[in-house]
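Asker: Turn this into a structure:
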Amino acid sequence: MNFRNGAIAVSAAALCSVGFAPHAVAAPPLAPAEPAKAPSDEAQPEPDDEIIVTANKRAESILDVAGAINAFRGEDLLKNGATSIADFAGQTPGLQFNAGYSTGTPVIRGINTGADFGQAVGITVDGAPVGPSSSFQSGGASSLDLDPIDLERVEILKGPQGTVYGANSLAGLVSYTLREPDLQSPTAIMRASLSGIEHGGTSHSERAAVSVPLVTDRLAVRVSGFHDRRAGFIDNRITNATDQNEWRSYGVQGSILFKPTDRLRIFAAGFYQKQNQYAQDQVLYAADRTPRDGDLVYNDYLVPSTNRKTRLALGKIDYDLDFAELTSVTSHQHLDSNFVVPQNSGTLNFIFVNVLPLLGGVAIPAPGLLSNDTLNDTRKFTQEIRLASSGDGPLSWLVGGYYTHERSRQEQAVNARTTSGDLVSQINPTLRVTIPTTLTEYSAFGNLTYEFSPEFDVTGGVRVGRIDQVNRTLLGGSNADAYRLFFVVNGLGDGPPADTGAQKGSKTIATWLATARYHFSSDGMVFARFATGFRPGGPNFPVPGLAPVYDPDQTYNYELGIKTKFWDGRGSLDVTGYYLKWKDFLAFASAGGLNGLANAGDARVYGVEAGATLRPVDGFSLSGTLAFSDSKITRVDPAAGIAQVGDTLPYNPRWSGSLSAEYRARVDSRWQAAVRGTARFTGSRNSSPQSSLGFPNYVLPAYSLFDLHAGLESDRVDIDLFVKSITDKRAQLAAFTQLGINQITVQQPRTIGAAVTFKY
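Answerer: Just a heads-up that it's a prediction; the model follows:
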């Protein structure tokens, strides 16, 4: 194999598989950050315990959750170098990842339109919602990834979670739980990795964390940091750039845990992270789905890029009142992102280069290069207080209140650029649209569970909230007057005003939950669940022909499932069938040459998600997932015109799945060998509804990916060798087609590397 820039090469014969599996029922623990006991003289069997999750804002076994949920331990993600949602999406049935612009979009059960502006999948950190609620901040394209060294676990809740988690969880939720400082003893962990990308360069990463008790059992602190540098692998023959899509990410975190009494726990944490991708992992593809300029080549003067900063501070207080647990979760976050979309072709380029100069606008210097630069800045405060009942009686309950205040600003600028990518400062921005937005939400929620017998119980829940939004749209730039005149000349009205003034929108909305579960054995449960979710509406862009205020879109989910263990705990099975209705889904729509938001229609999705694990002999385990999904748009608003009845939802393959295998064996009194492998399959997907005009559909072909790892583990050191994407297939992950060309996000080529972890 050929590696550039001195990348390491490791003999493939020396590598065996390492993968990781989602834990839906029984979850074998992974290598702990704290010292582990030395291996015994026999191969180590997988322990028979379950992950404890907080999906319902109570600590409970994953086996007891009446809903579809997958969970990953932070140690598992760390061991396998999984640093993003995309890394474990392939092993979570029902979860796909649209790796288009910015940091990408998680898609659960197909609930997306291919160009999502607002979050449809909620993201929380220790219960605090993260990300903008407003649809004007591109929150749907900027998912949060946390470094695994800081994580206790990640939970993926599938189906709407509006009753417990509120807005923007109409498809599901990704819940991060941070690792807390250790109150008993000091611990430390450090991991470093080095790898080479075929057709690319050398990647490396470094991360470390230290936890120290200041007062044993009462006060402890933890600090951590990470740095990832992934090499590029896409060339540009026009600019002579090699491996132009290099990616860097770094961050720091600090936390404190204070337990002054046995009744009171105070946890506070803060982190900062920055992500830069100098060019997206995109290649230009022709209509026949072959690379236009050659394999792993993107030939153009301008290329898409993105960067993002995340700052978050949170505090969590738990107090035991005997009859109930009182919890307060407070957070403040500052998020800003900037992504650049080349506009070297398409309608916008034609208008600005060829038409506006005739109407008194500025001339764009040859060769007429433009970019659309989008800056999003969000500052958000959240506060939740809840009370959860304690005790063993047949009746249990949870009540709470939630408040958030969000101030955000989006600025979209059309800029002229030189062939070297520099801004033409004297005329820029040629057009600038600025949208400051304020969003405030107040809500109250509660659920009630009654246990008719030790085997059977039912739960009902409701959440009622009010969301108030105010925004305004400001238009400026050297071509603003010519742009407005363009509308007049074409009989499209007076064009957008320089300042729309304050536009307001308010809505009170309720979400509902009902579940029933029956434990047919100590290790088995069947459940039924009904739940609803929503994404906020709000005041629209000032587009003639579109409603001045758009309504929330809502989901209604019905599911049946079974979770069970068998063969004395050596096997587990989790199967869920669901039917989901999506009402008044939000989408970009055009009227008179302008884009705005519209409630574009209704859709439905039904499917089955399954996961299984099996340990036939001590030391050997198998796990697999399988998902089937069928989606269809059932009603369209002709005024929106983004789809037709019968179109399918994008990024929703009919079939997807994964298979993992692991074998562990004793080497000597200190070391244990671990060998694992993972295969994952994703069927063909549409990038847009088939009838979409603004974002023409591109059919992404099916693909299969295989990863292999092998390692040695001890109580102090882990050594890991790996090969990712063994077959070096050029999987097509996402498509951006708005400019009349197919910008395709491709899978990172075959990667070979090694990692070492030191634990104390």
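Asker: all contacts plus neighbour counts: C-alpha atoms, from now on.
Answerer: OK.
Asker: my read: residue 542 touches residue 590, true?
Answerer: No. Assessed by CA atoms under 8 Å, residue 542 is found out of contact with residue 590, at 11.5 Å.
Asker: so what's in contact with the two at the same time?
Answerer: residue 596 (CA atoms under 8 Å, 6 or more residues apart in numbering).
Asker: this one next, for a side-by-side:
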Amino acid sequence: MNGLKRTTLKKTRLALMLAAGVSMLPISAVVMTPAAAQESADGEQGDDVIVVSARRREESLQDVPLAVTAVSGEDLDDIGAVDITDVQRLTPNATIEVARGSNSTLVAFIRGVGQQDPLWGFEPGVGVYVDDIYIARPQGAVLDIFDVERIEVLRGPQGTLYGRNTIGGAIKYVTRDLNLEEPEFRARVNVGSYGQFDQILSGSVPLSDTFAVGGAIANYKRDGFGQNLNTGADHYNKDLISGRLNALWRPSDSFQLEFSYDSTQDDSNAKHGHRLLPSATGTIPVTDDEYDTRAGIGDDNKVETEGYSLTAEWTVSDALTLKYIGAHRESSTVTPIDFDALPQADFDVPAFYDDSSDSHELQALFQTGPFSGVAGIYYLDGEASGAFDVILSALGLTIYQGGYQVKENLSAYADVTWAINEQWDLSVGGRLTQDDTTADVLREAWLGLGSGSFDPSNATSVFLATQTGYEGLTRSDEEFTPRVSVSYRPVDDLTLYASYAEGFKAGGFDPRAREDLDPLGLSEEGFGPETVESFEFGAKGRTMDNRLTYAATIFMADYTDQQITVQQGADSDNDGTNDTFVSSVFNAGASTYKGLELEGSLAATDRLTLTGVLGYIDAEIDEILSGGVNIADQFVTQNTPELSARLGFNYLYPLANGSELGFNGAASYRDDYYLFNVENDGFGAGENAIFPNGGPALDPEAYTLFDLSATWTSADDRWRLGIYGRNLTDERYRVAAYNFVTPSQLGADSAYSTFYGAPRTVTGSIEFRY
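Answerer: Below is the predicted model of the structure:
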């Protein structure tokens, strides 16, 4: 009955929210997008039109025959966006969240395709790019919003236009260009709830007619939303500094070089879970506040990322431009993870991760007669490693896990558009990918708390056995993925398109594999690649004297051999007790994802703009064969709510002195969804010997967030004051969880805890621009 009530409630709330939008808008304008709101009301494409580079050339968002959500830096400022995860609210069928137990690791899903586990042996399903530079690992990928021109989110398989092949989609973070004509400067200070105090500086200066330098630095400070009741430290706090340096040399109109360097250090305290069950003895109760924890492993946490890139562009002729993009990136993470979220070391995991990558890309952009397009070669050489101890004090055991992976990717791609006439375009593209993986996997059992392999100074623990000793595992995956699309413009203000695209993600090796529990050697073979065949039909247009802009997309994707990770307890010494854990990675046979996406914007008056987004997806795992039996009904799709929606408004009020007041508000809704590939709706009484009274569900329920902001901009656009209220109803909504609860698993208390999005916050800001 509780599940039925939750379902009824969520549908009622969504219906009320959408009904409110329908009451204000014509039926064709139920949903709108912030990017579309940039189109000028008189139909002219002026300076305020969102221009995207999704197809490697500058185009108005409304003319691109792709499912793209683009949000300008100004729009992100207006809504008080904090980091890249805020784009989730503006993008249909997207989940973009901070990973569990982390402050800066990204989990991204688009149309049901992504990667939940950020461990070093897995590749993300959604690619993240900063100025065309691929971010190979999710650690440090929760990018803060500063010095940004726009963010583009491309939905569906990508790979025929640029960069690394990504099976689910791509998120492009585009920074501001340097100005060769005059100096620019911005300074901003934010002060807000929980002791927030941010300082952001950015600017550029031309040193000559051909050379300019610039940079940005941002320092973010905030107290915790909660507290570690065991140590007294802030919990969910923020302590981060990030900087960027740029240089641009343009000796002629046909050639330029741009160099960029960025660095981020995140010293925010470790983020532990809110335990949903008391300790096994009942002596330690559940905390009252969702943001509090009683973790005992410690609070010190450090994430460092840095990278540099060089981009060279040579316009050979009006018909041909050559471009080279080279980059090096690296990151390091040292973090304690307290799975049991209790003072004792019953399931504590100190861990570190390191990664680095070098990438090189050569592009040729061409246009001759009715033909235009891009062709390129992309190469990535990346390595990732890590290690952690699983400390099980109740059992007196420690499991050490370490590994190393090298990923080498070589790809060739091309995409050509033929403008058949003024109404019809045909685009054909393809990508040939060669992906080579080499991996080491080491797993050991130690008697005592902590291992000598993770901490060489530990002289008290005794080595028991090597459970996994793989060295030099290799696999090679190769795939050709085509793309074809056709677009039709029956009138100037309407673009219809249809496309077919294939996506591919290479296989790999489970970094938690158990060799001694795998007599057939299946983990030594690794898990295979996954593929997607995606069909998409879309319409983009303007109507009502160009006051209404809209985009509608229908899609269907056949997902084959989806890589699924299931973690579970295991009996390491055959005594009938699940005293360690293993993960099993396998390829599901078949899944089907289909849905609808609507985005739109209505200039209701000269001052009032209404915006909206709606995403619907029906995601099903159709076939998983085990011993010839289809067990797909035992699995669900993760991080993919069936419904997501946003209704917003922007009202501008000019003042007599030429300055302007702006008001911005929105309601953002997300349906309930699953965090894992196995549903967790709680466990009932008697199902667990440790917790005989059962436990609550872990998966998030449906929720709605309400935001409201007000800004004042001076007549000369130099000064800007703002106040931003976010999650005004103080909704406590889950975004991640740990679930290791079976009889006698992993010691006395195991793990059953959740992580939450930010509570109600109010931020005031003052900004000066020159």
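Asker: can you map out the helices along the stretch 651-770 of the second structure?
Answerer: With DSSP state H, counting those that start in this stretch as the criterion, the stretch 651-770 of the second structure has no helices.
Asker: and if you look at the first structure?
Answerer: 74-79, 85-89, 162-165, 347-350, 480-489 (DSSP state H).
Asker: Give me the contact list for the second one.
Answerer: Surrounding helix 85-89 of the first structure, the residues in contact under the criterion CA under 8 Å, 6+ apart are 82, 95, 96, 97, 99, 106, 145.
Asker: and the lengthiest strand in the second structure, what other elements does it pack with?
Answerer: Criterion DSSP state E: the longest strand present in the second structure is strand 462-491. The contact analysis (3 or more CA pairs under 8 Å, 6 or more residues apart in numbering; DSSP states H and E) places strand 462-491 of the second structure against strand 424-447, strand 494-505, helix 522-525.
Asker: Could you rerun that using 10 Å?
Answerer: strand 397-419, strand 424-447, strand 494-505, helix 522-525, strand 530-543 (3 or more CA pairs under 10 Å, 6 or more residues apart in numbering; DSSP states H and E).
Asker: Need those in TSV (columns: mean neighbour count).
Answerer: Below are these laid out as TSV (neighbours: other CA atoms under 10 Å):
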stretch	mean neighbour count
strand 397-419	22
strand 424-447	21
strand 494-505	22
helix 522-525	18
strand 530-543	22
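Asker: In TSV: the ones you listed, plus distance to residue 654 of the second structure.
Answerer: Shown next, in TSV, are those (distance: least, CA to CA, whole Å):
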stretch	distance to residue 654 of the second structure
strand 397-419	44
strand 424-447	43
strand 494-505	33
helix 522-525	65
strand 530-543	26
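Asker: Indicate which one of the ones you listed is closest to residue 16 of the second structure.
Answerer: Set against residue 16 of the second structure and scored by CA to CA, those come closest in strand 530-543, at 26.4 Å.
Asker: average offset between the closest one and the first structure?
Answerer: Once fitted to the first structure, strand 530-543 of the second structure is off its aligned match by 0.9 Å on average (mean CA distance after the TM-score superposition for the first structure).
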